[in-house]
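Student: Following is a predicted model, sequence given first.
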Amino acid sequence: MDNFPKLLQTPHLTSIVELNQDRKQEKKILHTHENTEIFFIQDGQGTFTINQKTIPLIRGDLLLINSFVEHESTSSVDPSFKGFSLSVSNLQLSGLPKGFIIPPERSPVLKAQEHHLTINKYIEDIYEEFNNKEPGSQEITSSLLTTLIIKILRTLYSTNSSNISSISEKVKKYIAENYHRDITLNELANIVYVNPYHLAHTFKNEVGISPIQYLIKHRIEVAKTMLLHTNLTIREIASKVGYPNANYFNLLFKKFTGYSPGKFRKKF
């Protein structure tokens, strides 16, 4: 693997928090801090904002936040939502500034569905040892954390990861910037110069859902944030996320969340 970074110091786990529907990550305003943060989605969905851009995450995703990167986080209200938040200090990789786990130009989202079981096991073991006060727990935690970070780096710098089809990445970027517009599969295929069938097949293999399903999920996640944190009407929110027909938006929202937009806002 070209340019694979080396650990120059032993990283230290400052905290690890289990996130679920009973103990969700509290919404934080945009902030920065010295530690590196790693978020792992075990199940369900979550939404995060980095540099004022909302990013929806799904099962198996890792969100890698470098030191002093401005971000805020809001856990999803998906009933199946589960995950972990790890805060790491003293991270120093060769070729990167202190506190950086990824180069600044790379996407902070690592699609790690292929390694979900392995990464999940590492993190659960870290959580258990970190909260274990028996002799040697600190040393075991440190060893497991180092192993986890190396596994993440392997995934990040592996041939398959570094060459993840630019098709899917370009489509996701386009959706994030244009979700409020009327987007079709043909339009998405045109921006990456492939036919719609090839795009649908490639995207589903890499992301796990079709491009149009991804578009809908992105819109619903943005709508959730607007419902919870703005005073916009449901009709205004529907229009802002690409659904001029508010009734159709209501049907889609209930299908994906189990709640109508109005009930969702009142409940959460």
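Tutor: Nice, I can see it. Note that the structure is predicted; figures quoted are calculated from it, not measured.
Student: only C-alpha atoms for contact and neighbour calcs from this point on.
Tutor: OK.
Student: Could you point out the longest helix of the protein?
Tutor: For the chain, the helix that runs over the most residues, judged by DSSP state H, is helix 137-157.
Student: Looks like Val109 contacts Arg59 (just checking).
Tutor: No: applying Cα atoms under 8 Å, one finds Val109 not in contact with Arg59, separated by 12.0 Å.
Student: These two: who's more crowded?
Tutor: When neighbours are counted by other Cα atoms under 10 Å, Val109 and Arg59 differ, and Arg59 comes out ahead with 20 against 16.
Student: what does stretch 171-190 contact?
Tutor: Defining contact as Cα atoms under 8 Å, 6 or more residues apart in numbering, one finds that stretch 171-190 is touched by 54-55, 191-192, 195-196, 199, 211-212, 215, 218-219, 239-243.
Student: Same check on stretch 261-268?
Tutor: Contacts of stretch 261-268 (Cα under 8 Å, 6+ apart): Val77, Leu227, Leu228, Ile234, Asn250, Phe253, Lys254.
Student: ok, and the most crowded of these?
Tutor: Neighbour counts for those, by other Cα under 10 Å, peak at Phe253, which reaches 23 neighbours.
Student: Can you classify it by secondary structure?
Tutor: At Phe253 the chain is in helix, as set by DSSP: H, G, I helix; E, B strand; the rest coil.
Student: ok, it - contacts?
Tutor: Contacts for Phe253 (Cα under 8 Å, 6+ apart) come out as Ile220, Tyr259, Ser260, Pro261.
Student: for Arg235, same thing?
Tutor: So Arg235 contacts Pro244, Ala246 (Cα under 8 Å, 6+ apart).
Student: hmm, back to that, restricted to helices, list the contacts of stretch 171-190.
Tutor: Ile191, Pro196, Leu199, Pro211, Ile212, Leu215, His218, Arg219, Ser239, Lys240.
Student: Just the closest of those residues to Ser137, please.
Tutor: Proximity of the ones in helices among the contacts of stretch 171-190 to Ser137 was ranked by Cα to Cα; the top entry is His218 with 40.2 Å.
Student: ok, now how distant is that closest one from Leu188?
Tutor: His218 is 15 Å from Leu188, where distance means Cα to Cα, to the nearest Å.
Student: for comparison:
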Amino acid sequence: MIQCFVKKNVTSSFNYVTFPKLLYVSKIKEESSIYPRVMHSHDDFVEIVLICKGSGEYSIGGKMYNIKPGDVLIYNSGVIHDEISGPNIKIASYCCAISGIKVEKLRKNALIPDDECPVVPSKNKFPVLYKIFNVMFSTLSSGCYGAEESCNYLMMALLVQVKNLLCKIAGFHDGDTDEPNVLVRRIEKYINQHYKEDMSLKTMSGDLNISPYYLSHIFKNFTSYSPIQYVLRRRIGEAQTLLITTNYSVTQIASIVGYDNPSNFNLIFTKYVGMSPKKYRKNYIVKVDNIKKSFTLN
């Protein structure tokens, strides 16, 4: 028999006034990843993603990152992210959402400084992280007694493991202080504030006092999107959120995100997501109902 003893004077890695709360755990299979969750952000929680299989490019905070198996992605609250996928880009991953995080010297619901790289290789920590995610997902989906409480403690174990990874790369910043980056952030902020409005490159350049050519060139150079592509992806990402979280009709959602013509909205949504808005909502509701049924049966 081998025993491992706990140290007598153990101190917590986190000093929380309130306990963080696990909101959900998702398991994204390779075949499901071809229907992407387009550009969006979360106002009041952090997401932690573990890439299990596949590789590709993700846009996080306006920058493109090459992701690969074993990478941990951290989406602070308010950070716009775009999970680019498609028939030839299949990525399996786990994801969890956590609210109520307050780390010393960081804003609320931020796990890393906003200028720090959000992609962290897990290396030899991958098996541990994978097991924690797997147990959290299987426990929640089973609906067994005490599932939520058990998973909240597992979430704390996950946070400790992730913090350990972050400590090893502390100081690895992306650097946004040079003039072109500052200008791109200004353009991005403008689009995020006005993307639901009738917008053109001419409108943007006039309001920002930048020539249309330079605005388009510098923005695409840094984000890999043209300004208009960015607008479209923000609209579709917001539409996905509204389809999931509200009872608004498709026509109402089209209007909210900036489309007067529902048919045009349907065409653009299908192009970016791979299915119509109605089918997207139906698929999500079916999945949620199936999980609820499993809770009831258990």
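Tutor: Perfect, thanks for sending it. Since the model is a prediction, treat every value here as computed from it, not as a measurement.
Student: Burial check on the residue nearest to Glu116 of structure 2 when sequence neighbours are not counted, number of neighbours?
Tutor: With sequence-adjacent residues excluded and distances taken as Cα to Cα, 6 or more residues apart in numbering, Glu116 of structure 2 is closest to His173, at 4.2 Å. When neighbours are defined as other Cα under 10 Å, His173 of structure 2 has 13 of them.
Student: so who does His173 of structure 2 touch?
Tutor: For His173 of structure 2, the contacting residues are Asp115, Glu116, Cys117, by Cα under 8 Å, 6+ apart.
Student: What residue in structure 1 is paired with it?
Tutor: Counting by TM-score structural alignment, His173 of structure 2 lines up with Thr155 in structure 1.
Student: what do you get for Ala254 of structure 2?
Tutor: Aligned counterpart of Ala254 of structure 2 in structure 1: Ala238 (TM-score structural alignment).
Student: That match: how many residues sit nearby?
Tutor: Ala238 of structure 1, neighbours per other Cα under 10 Å, totals 25.
Student: What distance do you get for it to Leu117 of structure 1?
Tutor: According to Cα to Cα, Ala238 of structure 1 stands 37 Å off from Leu117 of structure 1.
Student: ok, now Leu252 of structure 1?
Tutor: For Leu252 of structure 1, the distance to Leu117 of structure 1 - Cα to Cα - is 31 Å.
Student: Could you check which of these two has the larger neighbour count?
Tutor: Of the pair Leu252 of structure 1 and Leu117, Leu252 is the one with more neighbours under other Cα under 10 Å, namely 19 against 12.
Student: residues in contact with the equivalent of that one over in structure 2?
Tutor: In structure 2, the residue paired with Leu252 of structure 1 is Ile268, using TM-score structural alignment. Each residue near Ile268 of structure 2 by Cα under 8 Å, 6+ apart is listed here: Ile236.
Student: Repeat that for Leu110 of structure 1.
Tutor: Leu110 of structure 1 neighbours (Cα under 8 Å, 6+ apart): Asp61, Leu62, Leu63, Leu64, Leu156.
Student: which SSE is it in?
Tutor: Assigned by DSSP states H and E, Leu110 of structure 1 falls within strand 109-111.
Student: That strand vs structure 2, average offset?
Tutor: Once fitted to structure 2, strand 109-111 of structure 1 is off its aligned match by 6.9 Å on average (mean Cα distance after the TM-score superposition for structure 1).
Student: Among the ones in helices among the contacts of stretch 171-190 of structure 1, name the buried ones.
Tutor: Buried by 16 or more other Cα atoms under 10 Å: Pro196, Leu199, Pro211, Leu215, His218, Arg219, Ser239, Lys240, out of those.
Student: mind listing which of the contacts of stretch 261-268 of structure 1 are in strands?
Tutor: Using DSSP state E to define strands, no part of these is located there.
Student: Helices - which of those land there?
Tutor: Short answer: the contacts of stretch 261-268 of structure 1 in helices (DSSP H) are Leu227, Leu228, Ile234, Asn250, Phe253, Lys254.
Student: who touches the counterpart of the second one in structure 2 in this structure?
Tutor: Aligned counterpart of Leu228 of structure 1 in structure 2: Ile244 (TM-score structural alignment). If a contact means Cα under 8 Å, 6+ apart, then Ile244 of structure 2 has Arg281, Tyr284, Ile285 as its contacts.
Student: and the gap between Ile244 of structure 2 and Val286 of structure 2?
Tutor: Going from Ile244 of structure 2 to Val286 of structure 2 by Cα to Cα gives 11 Å.
Student: Then Leu215 of structure 2?
Tutor: As judged by Cα to Cα, Leu215 of structure 2 and Val286 of structure 2 stand 43 Å apart.
Student: ditto for Asn264 of structure 2
Tutor: Distance, Asn264 of structure 2 to Val286 of structure 2, using Cα to Cα: 26 Å.
Student: ok, now Asn109 of structure 2?
Tutor: 30 Å.
Student: Could you check which of the two is surrounded by more residues?
Tutor: Ranked by neighbour count (other Cα under 10 Å), Asn109 of structure 2 and Val286 place Asn109 first, with 23 against 11.
Student: which residue sits closest to the more buried one in space, ignoring its chain neighbours?
Tutor: In space, Asn109 of structure 2 is closest to Ile101, 4.7 Å off (Cα to Cα, 6+ apart).
Student: looking at this, that neighbour is in a strand?
Tutor: No: the assignment for Ile101 of structure 2, made by three-state DSSP, is coil rather than a strand.
Student: Quick one: neighbours of it, just the number.
Tutor: The number of residues near Ile101 of structure 2, taken as other Cα under 10 Å, comes to 24.
Student: Wait, it touches Lys108, no?
Tutor: Yes: contact between Ile101 of structure 2 and Lys108 holds when scored by Cα under 8 Å: they sit 6.1 Å apart.
Student: re earlier: closest to Lys82 of structure 1 out of the ones in helices among the contacts of stretch 261-268 of structure 1?
Tutor: Closest approach between those and Lys82 of structure 1, by Cα to Cα: Leu228, at 19.9 Å.
Student: mind checking how far the closest one is from Lys53 of structure 1?
Tutor: 17 Å.
Student: Over to Ala200 of structure 1?
Tutor: Remark: distance between Ala200 of structure 1 and Lys53 of structure 1 (Cα to Cα) = 25 Å.
Student: go on, Lys111 of structure 1?
Tutor: Counting by Cα to Cα - Lys111 of structure 1 and Lys53 of structure 1 are separated by 18 Å.
Student: Name the residue in those two with the higher neighbour count.
Tutor: Lys111 (21 against 12).
Student: what's the more buried one in contact with, if anything?
Tutor: Gly60, Asp61, Leu62, Val207.
Student: now with 7 Å?
Tutor: By Cα atoms under 7 Å, 6 or more residues apart in numbering, Lys111 of structure 1 lies in contact with Gly60, Asp61, Leu62.
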